[in-house]
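Enquirer: Predicted model follows, preceded by the sequence.
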Amino acid sequence: MPENNSRQVNFALVQITTEQLDLSMDLYSEEKPVTMSAGLDFGIQSSQNLLKVLFKTTFHQENIPFITIEAGCVFAIDPESWNLFCSEEQGFLTLPKNFAGHLATLTSGAARGILHSRTENTPMNRFFIPVSNIDEMIPGNLSLPLNSEA
């Protein structure tokens, strides 16, 4: 498990969601190059110490998407670990970059599995979310407002 100030952070994956899955093979052309874009979003439900990570990726050609998938993972953070990140005086939950990156990597892996499962035995199964260093998408520690529930 990731550490914060040499203390172990305890958490559990409690839910995986498929927020969006659009598959439009009729928009795909063998002759055109394929590009990808990806993004992350984080939200909290502080009353239950829950953190949700959303990972979205789109495969497109000439800016026209033909595959879009957005998956989410909800993590329960134990109260002691939550308090390590929480600053009620400042009104923020601050996630260290390495911990946020770890949760984002788990979420991208879930999205990868969902895409594979939903396209298995179809021509679209050749498109997959590459294994990459997802935490590079996170520029630094993340501060999430405690009063904005996910």
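Expert: Structure's in. What do you need? Numbering: from 1, shown residues only.
Enquirer: Please count neighbours and contacts with C-alpha atoms only from this point.
Expert: Fine.
Enquirer: What segments of this protein are helices?
Expert: Under the criterion DSSP state H, the chain contains helices at 79-85, 97-119.
Enquirer: so what does the longest one touch, helix or strand wise?
Expert: Using 3 or more Cα pairs under 8 Å, 6 or more residues apart in numbering; DSSP states H and E as the contact criterion, the secondary-structure elements in contact with helix 97-119 are strand 11-23, strand 50-61, strand 64-77.
Enquirer: want to compare, so here's the second one:
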Amino acid sequence: MKEEKASKIGFLLSNIRTLEFATIDSAYQEGSPADLKFNFGFGVLEEAKWLVCDAIVEFHFNECPFIIIKVRCEFEVDSEAWDSYVDHKRHTITFPGKFLQHLAVLTTGTTRGVLHAKTENTKFNQIILPTLNITDIVSEPITFDLDTKK
């Protein structure tokens, strides 16, 4: 039932943070095909009613990273929608998989832009975060523990 409400969750992209960015010249092999490691992390900031999505990206050759980037998008969730997903007895909140997928897509696009901006006018600018099938990475609802001190 709650999965159906996913398309009606109001939210705003409230903040973008580059948590980590590094290039390692010695590991870079120009002209060689690079491998990509990509993952997401999610969390909640209960007081602000924010859901955060981290994109963690690593480009590497033979397990040696040459670009590492971690970008966080912080989404302010509509108060009414937030409250509808809270389980007060368990002190948890569960967001639907489809909603999390949508935020992951937005975070991926943001990460692609940050990567371009950080590598502009460098040899690394030819490295582009490819399109990804987010449904292979994020598909299930996620439940978060809430602060029980309130």
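Expert: Arrived safely. These numbers come from a predicted model, not from an experiment.
Enquirer: mind putting the helices of the first structure in a markdown table, mean neighbour count included?
Expert: Written out in a markdown table, the entries for the helices of the first structure read as follows (neighbours: other Cα atoms under 10 Å):
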| stretch | mean neighbour count |
| --- | --- |
| helix 79-85 | 15 |
| helix 97-119 | 19 |
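Enquirer: Of all those, which one comes closest to residue 27 of the first structure?
Expert: Taking Cα to Cα, helix 97-119 is the member of the helices of the first structure nearest to residue 27 of the first structure, at 15.7 Å.
Enquirer: The closest one: average distance to aligned residues in the second structure?
Expert: Superposed on the second structure, helix 97-119 of the first structure shows a mean distance to its aligned partners of 0.5 Å (mean Cα distance after the TM-score superposition for the first structure).
Enquirer: How about residues contacting that helix?
Expert: Outside helix 97-119 of the first structure, the residues within contact range by Cα atoms under 8 Å, 6 or more residues apart in numbering are 2-3, 16, 18, 40, 53-55, 69-73, 125, 128-129, 133-136, 138-142.
Enquirer: Repeat that for stretch 26-44 of the second structure.
Expert: With Cα under 8 Å, 6+ apart as the contact definition, stretch 26-44 of the second structure has outside contacts at 50-61, 64-66, 104, 137-138, 144.
Enquirer: what about the most far-flung residue of the first structure relative to its centre, distance to residue 68 of the first structure?
Expert: Here the centre of the first structure is the reference, and by Cα atoms, centre = their mean the most remote residue is residue 31, at 31.1 Å. Taking Cα to Cα, to the nearest Å as the measure, residue 31 of the first structure falls 20 Å from residue 68 of the first structure.
Enquirer: now residue 22 of the first structure
Expert: Counting by Cα to Cα, the gap between residue 22 of the first structure and residue 68 of the first structure amounts to 5 Å.
Enquirer: Same check on residue 140 of the first structure?
Expert: Computed with Cα to Cα, the distance linking residue 140 of the first structure and residue 68 of the first structure is 26 Å.
Enquirer: and those two? which has more neighbours close in?
Expert: More neighbours sit around residue 68 than around the other of residue 140 of the first structure and residue 68, counting by other Cα atoms under 10 Å; the figures are 19 against 14.
Enquirer: Once you drop chain neighbours, what's closest to that one?
Expert: Closest residue to residue 68 of the first structure apart from its sequence neighbours, by Cα to Cα, 6 or more residues apart in numbering: residue 58 at 4.4 Å.
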